[in-house]
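Engineer: Structure, please.
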Amino acid sequence: MIRIAVIDDEELIRLGLAKIIGRIDPAYQVVGVWSSGREALGHLEETEVDLILTDIRMPQMDGLEMIAELRRRGSTARVAILSGYSDFSYAREALRHNVEDYLLKPVNQDELMRLLARVAEKVEEEQSRQPFDSESLIELILGANKERIAKTVWQGACDQLDELHLFRNLYTVILLHSEPECGEQRIGTIVAAWKREHRILIREGKLAAVILAIRPGDHADTPRELAMTMLGKLPIASRVRIGTSGIYTGGSQLHKAYREASDACQYAWYEADSHPVAAYSPGFAHHPDEKNLKRLLRNELIPALAGGDQEGAEAALQLWLKEAQLLRLRWEVLESAAEELILKIDTVSEEDQSGPFHEGPEPKPDQYADFQAYAAGLSLVMEQRLQHAKEARHASRAVERIKLYLHEQYKEELDLHKLAEHVHLTPSYLSKLFKGETGETITDFAISVRIHHAKRLLREAYGLKTYEVGEQVGYPDPAYFTKVFKRMTGKTPKEFRDSVR
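Structural biologist: You can find the predicted model right below:
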């Protein structure tokens, strides 16, 4: 990320530049937009920037004065000058302050892009030369996506790791997933007894990584044997899964070794308690075909949900979980597949106008001791959602039944308790449910139904007096009928009848 400040006393120019920079590349982030050198100085001490784009001529303090003051204060931020003046004297003065470039207004976008790319390259090169402490280096290699880090930064980190004795020789990675979590002190006590050089890193999701030296007399199965020894020294009540990598040398292989240990640990996570340790095998890294999971969603679960078949939906869910276990998906793939499953259920709920289910976070595989525990947690979440969908569907049908009842029995006096008994709900819940689904109260809906029938009678039954029409639709008081009718239609019953004749 290249952090950029834009300073210009013309608002259109500074805001326009900030907008253009934001469109060029998300990696270029404008962190400050200020109207004068003095204003900028007040912020730049608290805001880290890699590049300052500044006008020369500004009130209070011009760009060159600001640059000089920044250098006096020890700022190493790169600076590029913006100016509407091509006078060489300005350019010469700017060059004395070691500026990156001198851009004439209006700024040419291609020139700006070349400037930003040049600065980004210099910043990355500087970062790759900056020394990291060993723990930060290891964290970077273990947790980073190699494809998203600049090659110079990645190679610089690997080169610095190679300077450590542990990575100049053979090593393995042992990854523990435990419930409850194993602390660094407990793991350290176990590993220290082996008198091998090591590093311990506590990771997210109940994970702990041990980078462990391999001795010349060791063999290919040594990492697994050490993992079994570690397992035997952990508390009996702990539920542990351990994965071990192959044997490697060099900092550049640490990322691969950690990935292997992670694949092995996740493989063991699917196993029963009798097989808590797994040594990496190339087959673990295979991404199984997920088509069958999608087929179960499409052909089994969704039709059951859409048809209101909760038992069928629950049976389809259990089939889905069995298939997921057979495929032994990596956690991130399993989590993504489960999110799609939850999304499908929530989508059906929304189509039923019940809204999605919200109660706690969605379960994440690495938060559970093993697949069986995860499957139970996911099943509970799904059952809650299925029950929510079922209740919502029942509620939706209850509203429809009330609407139909009011259309058929509109002459009767409105009795909320009687309506609630009709659909086996409490009066307060029925009122809230009806308003939430229709946007109006039961009373308002009943009035609109009565007025609808009154308008029909006024148009078609000429032999009825207007007060008789009122009686027909449940308003025996003529004055009250006239008042309600006018409020709903803007006309009295007589005016309405006259208008439609």
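
Engineer: going forward, measure contacts and count neighbours with C-alpha atoms only.
Structural biologist: Will do.

Engineer: count of neighbours near the closest residue to residue 371 other than its chain neighbours?
Structural biologist: The shortest distance from residue 371 to any non-neighbouring residue, by CA to CA, 6 or more residues apart in numbering, is to residue 270 (5.1 Å). For residue 270, the neighbour count with other CA atoms under 10 Å is 22.

Engineer: could you pull out the strands for the stretch 201-350 of the chain?
Structural biologist: 207-213, 239-244, 248-249, 277-279 (DSSP state E, counting those that start in this stretch).

Engineer: tell me the most buried of those?
Structural biologist: strand 239-244 (a mean of 28; mean count of other CA atoms under 10 Å).

Engineer: one more, for comparison:
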Amino acid sequence: MVNVVVVDDEERIRLGLAKLIAQVGKEFQVTGIFAGAQELLSHIDSIHVDLVITDIKMPVMNGLELIKQLQHRLPKLRMAIISGFDDFTFARQALRYGVEEYLLKPVDKDELEQMLHKVRDKLEYDQQAGEVNQDDQLKLLLFNDTEALPKPLRVEACRQLEQTPLFQQPYFVFVMRGHTPLTIEQMRKVVSGWLANWTIVEREDRVILIVGIPSTEHADRVRELGQTLLHRLPVSYEGRLGASDVFQGTTWLREAYRQADCALQQAWYDTGKMAFTDYARILRKTKSLNHLLMQIISEFQAEMALSNYSGAQKAIHRWFEECMLLMPSWNELSEACETVLSLIAKVSPIKRTEEDELEERVMACEPEKFASKDAFMTFFLGAVDQLFVQLMQFRQENRVVDTIKQYIRHHFADELELHRLAEEVFLTPSYLSKLFKTESGETITDFLISVRIEHAKDWLKEKNGLKTYEVGEKVGYADPAYFNKVFKKVVGCTPKEFKDRVR
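Structural biologist: This is a model prediction of the structure:
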């Protein structure tokens, strides 16, 4: 609800204006109608008022004098002027006092409605934002999509910031990010006494420095200041610095920050402890990582189909080096690296706990967490190599299991002891037993029994005149009773019942 007070020495006009206000909408309520300034001032403390609409030409105290007194008593009160005189001097003075509108009599209903809605939007902004200081306003415009912000909030933030000396001239934005971030206090010491017009904003691991420059200075000045800033930083500092183009007006703050951040990401690819890039010099990419990504997926699958793990591993190393040459954004690089790690994981026989660890590694593929491309390269290729170690270890272990299975198939009728099998593959009996169960899903004993019973079934199907106990002996069971027990457990019937059924 917007509470409106009308002040005019002509009864017809003040009553007509009150009627027009009521017609605009229920959200606008006239809480006072006064014939003069003194009358309003005597009641101002007892009424609810958000907006005062007053005539300029009134006896005793005119509208401009009323506005001065109201501003002193109620600084946040909104005010508008109406007058029957098209006098530019009055209008200019009224606007200087901060009135919302200067309306001519007779008041146009559409202009009145537009003014009332403007006041309502500003009041809503005041309620939402409260006492917003300059730092909050800067963060609002720097870090948010301006089109997504409520219009009153955005307009008011721009208006207030543009009243400051910094934004009454061209400006540009520095974004700085270090392995060990500098504090606001440290940055102030670096900048103080060097730059004339500046302000600092802090965001997580970044420091944003907004610098005003005279309109007479060339854009190359940005580059000069960037190089100077690097030299003024502590010798121990390790980080990257990006700068935007030069802009005029606070509506461009978001774009200036975006440009500086893009430049920072390009500087990340440079070598050395510190590096600087400005937006005017960043690489304009002609292609994305999609082509390289499709290429490595195809090459990886081809190498894995041949079980050429070493070839697949080298292919990924080459792919990553080609990615680095393109200097993609952190988001592009992160998504590509996550895709490649997931591709390897799909063919990697990892236990559940290791899957969780892999997911953490994949999610941790965030280049911005690393001070430089070299640090990230070490991390990423280390994760790739670790996965291939697991793959090759699995292949070796799989060969061990295949060797044992093949040995059992050829010697199933013998007395097979675990230590004898372990000697075939140069492992300890306990490790072989555990490995066999993990890789095949069954114990060595269970596998031996399944092989013996399959051979026994083949013998029993043939019309060779063999007794059931003789079949048992052929497959490694000298005890007929034990053979009968094992056979029935596996097949569901005794050897004799099976023999009679199949014949």
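
Engineer: In CSV: the strands of the stretch 201-350 of structure 1, plus distance to residue 229 of structure 1.
Structural biologist: CSV is the format used below for the strands of the stretch 201-350 of structure 1 (distance: least, CA to CA, whole Å):
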stretch, distance to residue 229 of structure 1
strand 207-213, 14
strand 239-244, 11
strand 248-249, 21
strand 277-279, 11
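
Engineer: Residue 3 of structure 1 looks like it's in a strand, true?
Structural biologist: Yes: counting by DSSP: H, G, I helix; E, B strand; the rest coil, residue 3 of structure 1 is found in a strand.

Engineer: how near is it to residue 292 of structure 1?
Structural biologist: For residue 3 of structure 1, the distance to residue 292 of structure 1 (CA to CA, to the nearest Å) stands at 46 Å.

Engineer: who's more crowded, these two?
Structural biologist: residue 3 (18 against 13).

Engineer: Just the buried residues of stretch 158-165 of structure 1, please?
Structural biologist: For stretch 158-165 of structure 1, the neighbour count (16 or more other CA atoms under 10 Å) marks 158, 160, 161, 162 as buried.

Engineer: you'd agree residue 455 of structure 2 is up against residue 475?
Structural biologist: Yes: contact status for residue 455 of structure 2 versus residue 475: in contact at 6.8 Å, counting by CA atoms under 8 Å.

Engineer: quick one, which of these two is more surrounded?
Structural biologist: Taking neighbours as other CA under 10 Å, residue 455 of structure 2 and residue 475 compare with residue 475 leading, 21 against 18.

Engineer: Quick check: the aligned residue for that one in structure 1?
Structural biologist: Under the alignment by TM-score structural alignment, residue 475 of structure 2 pairs with residue 473 in structure 1.

Engineer: For that match, which non-adjacent residue is closest in space?
Structural biologist: residue 411 (4.9 Å).

Engineer: Sticking with the counterpart of the one you found in structure 2, tell me its helix or strand.
Structural biologist: In structure 2, residue 411 of structure 1 lines up with residue 413, judged by TM-score structural alignment. Using DSSP states H and E, residue 413 of structure 2 sits within no helix or strand.

Engineer: Pretty sure residue 413 of structure 2 sits against residue 472.
Structural biologist: No: assessed by CA under 8 Å, residue 413 of structure 2 is found out of contact with residue 472, at 9.4 Å.

Engineer: Neighbour count: these two, which is higher?
Structural biologist: Each of residue 413 of structure 2 and residue 472 has its neighbours counted (other CA under 10 Å); residue 472 has more, 26 against 18.

Engineer: Contact partners for that one?
Structural biologist: For residue 472 of structure 2, the contacting residues are 456, 478, 479, 480, 483, by CA atoms under 8 Å, 6 or more residues apart in numbering.

Engineer: cool, residue 479 of structure 2 as well?
Structural biologist: Neighbouring residues of residue 479 of structure 2 by CA under 8 Å, 6+ apart: 469, 472, 473.

Engineer: any idea how far the second one is from residue 490 of structure 2?
Structural biologist: When distances are taken as CA to CA, residue 472 of structure 2 and residue 490 of structure 2 turn out to be 14 Å apart.

Engineer: now the first one
Structural biologist: Summarising the geometry, the distance separating residue 469 of structure 2 from residue 490 of structure 2, computed by CA to CA, is 17 Å.

Engineer: Relative to structure 2, what is the average displacement of stretch 134-141 of structure 1?
Structural biologist: Once superposed with structure 2, the aligned residues differ from stretch 134-141 of structure 1 by a mean of 3.7 Å; criterion: mean CA distance after the TM-score superposition for structure 1.

Engineer: what about residue 286 of structure 2, how many residues close to it?
Structural biologist: 6.

Engineer: what's the angle between the longest strand seen in structure 1 and strand 239-244?
Structural biologist: Assignment by DSSP state E gives strand 170-179 as the longest strand of structure 1. Interaxial angle, strand 170-179 of structure 1 versus strand 239-244 (axes from the mean of the first three to the mean of the last three CA atoms, to 10 degrees): 160 degrees.

Engineer: Output the contacting helices and strands for strand 170-179 of structure 1.
Structural biologist: strand 207-213, helix 222-233, strand 239-244, strand 248-249, helix 254-270 (3 or more CA pairs under 8 Å, 6 or more residues apart in numbering; DSSP states H and E).

Engineer: starting at the chain centroid, how far to stretch 330-340 of structure 1?
Structural biologist: 13 Å (CA atoms, centre = their mean, to the nearest Å).

Engineer: hmm, who's touching it?
Structural biologist: By CA under 8 Å, 6+ apart, stretch 330-340 of structure 1 touches 263, 266, 287, 293, 324, 362, 364, 365, 366.

Engineer: Tell me the one among those residues nearest to residue 356 of structure 1.
Structural biologist: residue 362 (12.8 Å; CA to CA).

Engineer: so how much does the lengthiest helix in structure 1 differ from structure 2 once superposed?
Structural biologist: For structure 1, the helix that runs over the most residues, judged by DSSP state H, is helix 371-408. Average distance, helix 371-408 of structure 1 versus aligned residues of structure 2 after superposition (mean CA distance after the TM-score superposition for structure 1): 1.9 Å.
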